[in-house]
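Q: Here's my sequence, what's the structure:
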Amino acid sequence: MRKLPEIDRTPNPAGHANSARGVAGNSAMHDSAWKHVRGEARYIDDMPEPEGVLHAAVGHSTHAHAKIKSMDLSAVRAFPGVVAVLTVDDVPGHIDIGPVFPGDPVLANGLVEHVGQPLFAVAATSLRAARQAARQAKVEYEPLDHAVTVHDALEKQLFVRPDHTQQRGDFEKALNESPHRLQGAINVGGQEHFYLESQACLVEPSEDAGVHVHTSSQHPSEVQTLVAEVLGLPIHEVTAEVRRMGGGFGGKETQAAPLACVAALLARHTGRAVKYRLARYDDMVQTGKRHDFYNTYDIGFDDDGVLQGADIMVAGRCGYSPDLSDAIVDRAMFHSDNAYSLGPARVTGHRCKTHTVSNTAFRGFGGPQGMMTIEMAMDDIARHLGQDPLDIRKRNLYRPGRDTTHYGQVVEQHVLAELMEKLEISADYRKRREEIVTFNRDNPVLKRGIALTPVKFGISFTVQHLNQAGALVHIYTDGSILVNHGGTEMGQGLYIKVAQVVAAAFQVDLERIKVTSTRTDKVPNTSPTAASSGSDLNGMAALDACEKIKANLADYAAQKFGVDASEVRFANNQVIAGEHAVDWAEFVQGAYTARIPLFSSGYYQTPKIHYDRNTGQGRPFYYYANGAACSEVIVDTLTGEYRILRSDILHDVGQSLNPAIDIGQIEGAFIQGAGWLTTEELVYADDGRLLSNGPATYKIPAVSDAPLDFRVSLLENSPNKEATVFRSKAVGEPPFMLGMSVWSALRDAVASVADYRHSTPLDTPATPERVLGAVTRTQEWLEQQRAKDTAHKGEKEGNRKGAPA
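A: You can find the predicted model right below:
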């Protein structure tokens, strides 16, 4: 077996004098990296199956909106291998499992509201038998009127939640008095999560009335609670456990719970373990995606392109139920400014109901869709004034004197101006811009484009009570340390970061730390691992537990060696008390013998945050994460095909807990963001069926879609001014929006067709077909302008000839 490489011994940036290996601040390998590579990492489908395990499947609705007139399941029950068939009438507890607001029946209750909605559940001796049996049902429907698109919902005034408005200042007066005014609209496409591991769970009945749920979920406490409610049990009878997920991206925040509820119902009914795993097709049809949006803007600006006021509308396709859409559209509203001071502004958000699967969380949680509107406006202002889009963006950045958002939060840390200036220089933007203009002038078919776009992303759950976390830290007598916390591992490296935090707290080698599966019977009432807050919340909770243990150990050391507790420190795998230095493991053994507690719980709640929905004002975010990307593309104007030639990224992660993990997160987020805006297209038929329902019809980015030249750097010497864990900053979601630089670069290439005089709308995803359409519209505009210029020139010449001598 190959030996694992030694972990970096570089001292951590917090300045501790130590040589403990792998503490926070150093690059350290993902704790499951070799397991992933070797195929040893155990996911739900890899777990040893209990004796007599049954496999689950559900029957799906074939209508977008209909009443169920009758449902004959006799052939399903008679199918070989079937052990149980359950309908909504067999649910002993709650029927509605909506995560925040009601609207999500665990099984259809007389009405279906999207194609693919579960009607009944089947348990069989094999997965094949369960799936085949589910297809034998005979269901009679009474079709009802349905809405599929955002535009359908807006026309019919269908909404899952009330509208919400944020307003600051007299935006109408500002717009009316602005020297320049523009309006625009954009359709922003949705996105399939396409995690490698589909939704899956394994539920085992316990010896009492409860169940143990192995789930692939970002929110095990929600799984625990909803399973208990469906079974009609107190929450303590259900344990939910998560070791790892094969990707989540938000798709497993709420959407894992319905599977666990169905499997739990079958498990309690049969008294046998039940495994429920979705095939890729079923996963894509049955579970929610990123919301697609229809956004509009009305902006006023001065001769320099500086915004004077704005009126922005965002409308998200929520699907048939609220799910998390209220908060998702809220975040789209919060981020409609991205990095720019809007001036007096109004932002309105609509939560549109459609008869499609209920859309849900996805990396960025509505923020990316909100940002697209103002980034479109920045490009449009630049073309209107005949200036470089980068200059327009830089002039509109938040700065002292223009630092209050449309929802009332003051931007306190102005890092973007410096960050963008550094990236502009390191990416050689100005020189490349000149070269691109020359290239485009000399090439009638191939056109290059470049764009440098910023990101300002708020960090915190916008639902205040979710901003809390708990942890347990146990030290054993050999000096090894076990950690358990409420965060879940989906490949993002949360476990290794928390382990590094604990290693740094005690100044011991990272190899001494083990983080165990997230379990609701160890740390209760956990928040979802989402909102980029996993390290912020759980790292601080673990650190709190460590500090409590250290206080006890310091008192013990002070008493043992006759020194003041202030003279006790932890360094270099030792406990040092004055002139005495004791090996860590030896000291821990002594502390145990002296009956010093070697375990503690920890807790953390994010300070300062608040938001009043009645006024649309507050401080919903603890701080902002920032970054910028410069991307260059080349477009074939005859086909609309394109390539990303180069992307440069400079991102601010504060005092990084693990630079290698953070850079990996940035790279992956950028590619996923670029995929959302270019290749990943969700296509629905008029009857509500999802047509892009597999890898043959839905294109996630491949290696060939990545930039040919890809450069990623972390902003140096930029510790978080807020008291986060070791002054780090969140990194999970913010880099996703750096992919906007690719979309803006495509618009730049298209604009070059008309010598940068016209800004043609480009809906997303900007597939080659849409890019070609934008090129065609730009060419048509250019021909119209030439015709006008020719007519105007002829009119002027005629006037001169007819003038008196």
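Q: C-alpha only now, for contacts and for neighbours.
A: Will do.
Q: what about Lys394, helix or strand, and which?
A: Per DSSP states H and E: Lys394 is located in helix 389-396.
Q: Same check on Glu421?
A: With secondary structure defined by DSSP H and E, Glu421 is part of helix 416-426.
Q: Can you report how many residues neighbour the residue nearest to Val742 when sequence neighbours are not counted?
A: Nearest residue to Val742, sequence neighbours excluded (CA to CA, 6 or more residues apart in numbering): Ser631, at 5.5 Å. Using other CA atoms under 10 Å, Ser631 is surrounded by 29 other residues.
Q: before we move on, what about Val37?
A: The burial count for Val37: 9, using other CA under 10 Å.
Q: Next secondary structure after whichever helix or strand it is part of?
A: Element membership for Val37 (DSSP H and E) is helix 33-38. Following helix 33-38 in sequence order, the next helix or strand is strand 54-60 (DSSP H and E).
Q: Against which helices or strands is that next one packed?
A: Judged by 3 or more CA pairs under 8 Å, 6 or more residues apart in numbering; DSSP states H and E, the packing partners of strand 54-60 are strand 118-124, helix 127-134, strand 274-277.
Q: Give me the contact list for it.
A: 115-127, 130-131, 134-135, 137, 263, 266, 272-278 (CA atoms under 8 Å, 6 or more residues apart in numbering).
Q: residue contacts, Trp676?
A: Trp676 makes contact with 189-191, 764-765, according to CA under 8 Å, 6+ apart.
Q: and this one, so I can compare the two:
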Amino acid sequence: MSKSPHSTVGSSLPHESAHLHVTGTAPYTDDIPEQRNTLHAAFGLSERAHARIAALDLSAVRTAPGVMAVATLDDVPGEKYLGPFLHDEPIFADGVTQYLGQPLFAVAAHTHDQARYAARLAKVIYEDLEPILDVTQGAAQQAYVLPPVRMSRGDLPAALLSAPLRHQGEFFCGGQEQFYLEGQVAYAIPGENQEMQVFCSTQHPSEMQAMVSHMLALPATCVRVQCRRMGGGFGGKESQSWPFATAAALLASMTGQAVKMRADRDDDFMITGKRHDFFMRYDVAYEPDGLIRGVAFDQWVRCGYSADLSGAVADRQVFHSDNAYYLEAVDIRSLRIKTHTQSNTAFRGFGGPQGILCIEYVIDDIARRLGLDPLDVRRRNFYGKEERNVTPYQMRLEDNVVHELVEQLEASSQYRQRRREIQAFNDVNPVLKKGLALVPVKFGISFTATHLNQAGALVHVYTDGSVLVNHGGTEMGQGLNTKVAQVVAEEFGLPLASIRVSATDTAKVANTSATAASTGTDLNGKAAQDAARKVKQALIAYASDHYGCDAQEISFHDGQVCLGTLAPMSFVDFVRQAYMARIPLWSSGFYRTPKIHYDMATLTGRPFYYFVYAAACAEVVIDTLTGENRLLRADILYDAGRPINPAVDLGQIEGGFIQGVGWLTTEELWWNDQGRLMTHAPSTYKIPSVSDCPADLRVAFFDNGNRENNIYQSKAMGEPPLPLAISVFLALRDAIAAVAPEHEVVPLDAPATAERILNTLDMVAPRRLGQGWSWRSSTSPLSSAMSE
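A: Predicted coordinates:
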């Protein structure tokens, strides 16, 4: 990677809160000192997925020890239905339960345990209704939370009929729980003149402000929402912080006392939505060399009981169903299906990983049927540079580097050599089988809702030379505040220690967008840079006038201000002098992403400012007796443009990749036939641990500046690393194929748990038996083999 020409930007500086994290002194929402007489809140939850509430007796709840207030839908003074897109979600169930775990009421008591105990004393009489619990059932009943969407290009029927080869298939991919380390929490404090301050663990303070103000029938000026940091968000705190924020604020309004609502982990699982699971059917036509002539996708997306963000998530799945490949004839039908389960929501990637997985599964199928290396089939279908470079939604690729990036990773990972070595290994090992896959990613960066691509910031320079920054983004551990501080430090030529970023606060920067869509640094970094440059220009104008210097000769670096031929002056002395001359030392900044536009009716336009390109090569081994598997090695090459902080970015790539591995291999959500989520705690839901990380993990940056005028030519970091884990899923499929007859398709759904791998082996492997080993031996050689 090229050396950064900047003094602060481009340097691997420590995360601004790292020392607080490792010493346990970083305050989160639940750590805020509580006011005297603070009450604690809990929800009473539905025990039915779909039922009429014939009677709700809360008398035992109201008289339980410590209880000060009980809130139901009738107690809401303002809007009783809320939602980030459609206001289709009742604050509490409105006569009918829509999922098992839906809040029916909220209770405030003197202690957290008293509130939880009281909430369980409600007596509810239900009249059961028939629930819809999966997408197949919902599709059959045409139950949708939003109308179906279709995007097409070219003459697909002709392509399907005229191509020499064609086949159909189907695939299911499960959802994923965000599993942030810090659960949902809000702390509401009533103030004078109906004011309400809410400290909330949320990725979207402005939306929480709007939800609380709508619910209390107050203007936004009466509601202030603040978030210093989150212990993870991953999309789960973009929209679905609102039930906790509004319940705390409602109870605080009713009692006149501060109220904290901190969700128990089980309740958090039961109440909140996950990554959208989906079922996909496809019909693909292609040439003998693997070139795709046409493909049709049916994508059935489980949305849950309400719209939430499902429309935008499903749209992004559609947009990313091409990944890095030119599809000359394509038809994608997206069904946004209603089920009586938690309302699914944003999760890192926001539908993009699901779309990429669709086309990668199809390409892998084509390669298996043709007996070709999947990487060669991928290459044949890549977008071109000058032609074959327009997406199905009519956006032209102007920054395509997938050819060069994949070529570099193929060489650095020794893909061809390892492919031969794995074949040799599989030939002599009847039980353990290895697999290898190299998968590219093209990920669009911007909110597809164009109006959200804006940000504001405030920069204050104090007379001691220190600088305070406030912006509309939220810090959830991803290093946003660190990068924004680096940008401001670079503008003023100051060390990072001179810059402090304060808590995100709706009273400081208003009308902000969520910290999502991988745009946090892009938007807020540019807004902070704009504010810093306004202050700097005022200082330059003052210096030019006061000292008679040419403005072009005035510069800021190394804590000094250079004034042409005059002796440099320290930044501190200079700003003190400017203050005495009544020069403004603060300013607001604003940024709106240029070039983007998108027609939601036709699904065409330029929804993305630029693309991030990346690729991963994964090697796995499976035990064909048990389905147990290991990720042995992963090589990742990532196009980060010119990284603002390579160390922070490296952590994001590694973390996002492993989180994606969890989604596709171990994290299985399961509802029983009553609609109860059975995987609702760490004891029943398996996220990746340190032992799931490969012993050999190699991450490198692709040397490629962002061709768009993004902040210091950097590229986004949050979401694109996650779909790189598709390489692990397809490597597992490759390992299973080692025991299947040649050219046979390996039907593997996700997540590829040990059970699913074993079931697939049962389907494809019996024809290869009789090699002198027991298919159901009680002894697994994988652990011992891996330790040697």
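Q: mind listing what the residue nearest to Val742 of structure 1 touches?
A: Listed by CA under 8 Å, 6+ apart, the contact partners of Ser631 of structure 1 are 450-452, 644-648, 741-742, 745.
Q: Would you mind identifying the next helix or strand past the longest helix seen in structure 2?
A: Ranked by residue count under DSSP state H, the longest helix found in structure 2 is helix 520-547. Proceeding N to C from helix 520-547 of structure 2, the next assigned helix or strand is strand 554-557, under DSSP H and E.
Q: what range in structure 1 does that next one sit on?
A: Alignment note (TM-score structural alignment): strand 554-557 of structure 2 is matched to residues 568-571 of structure 1.
Q: Just give me the mean distance for the matching stretch relative to structure 2.
A: Compared with structure 2 after fitting, stretch 568-571 of structure 1 deviates on average by 1.5 Å (mean CA distance after the TM-score superposition for structure 1).
Q: and that stretch, how far from the chain's centre?
A: Computed by CA atoms, centre = their mean, to the nearest Å, the chain-centroid distance of stretch 568-571 of structure 1 equals 39 Å.
Q: Could you do stretch 642-661 of structure 1 as well?
A: The answer for stretch 642-661 of structure 1 is 17 Å, by CA atoms, centre = their mean.
Q: Residue in structure 2 paired with the residue nearest to Val742 of structure 1?
A: Mapped onto structure 2 by TM-score structural alignment, Ser631 of structure 1 lines up with Ala618.
Q: So what does Ala122 of structure 2 match up with in structure 1?
A: That one, Ala122 of structure 2, aligns with Ala137 by TM-score structural alignment.
Q: ok, its match touching Met71?
A: Yes - using CA atoms under 8 Å, Ala137 of structure 1 is in contact with Met71, at 7.1 Å.
Q: Who has more neighbours out of these two?
A: Ala137 (18 against 15).
Q: Count the neighbours of the spatially closest residue to the more buried one that is not a sequence neighbour for me.
A: Spatial nearest neighbour of Ala137 of structure 1, excluding adjacent residues (CA to CA, 6+ apart): Leu73 at 5.1 Å. Under the neighbour criterion other CA under 10 Å, Leu73 of structure 1 is assigned a count of 20.
Q: Ok, Thr593 of structure 1 next?
A: Neighbour count for Thr593 of structure 1, taken as other CA under 10 Å: 10.
Q: Provide the aligned range in structure 2 for the helix holding Glu421 of structure 1.
A: Using TM-score structural alignment, helix 416-426 of structure 1 pairs with 402-412 in structure 2.
Q: next one: stretch 54-62 of structure 1
A: With TM-score structural alignment as the criterion, stretch 54-62 of structure 1 aligns to 39-47.
Q: returning to what we had before: got the contact list for the helix holding Lys394 of structure 1?
A: Contact partners of helix 389-396 of structure 1, identified using CA under 8 Å, 6+ apart, comprise 304-307, 339-341, 378-379, 381-383, 417, 451-453.
Q: Now the two most distant members of these.
A: Using CA to CA, the contacts of helix 389-396 of structure 1 span at most 22.1 Å, a distance reached by Arg383 and Ala417.
Q: So for these two, which residue has more residues nearby?
A: Arg383 (20 against 16).
Q: if we can go back for a sec, average gap between the helix holding Lys394 of structure 1 and structure 2?
A: Helix 389-396 of structure 1, aligned to structure 2 and superposed, deviates on average by 1.0 Å (mean CA distance after the TM-score superposition for structure 1).
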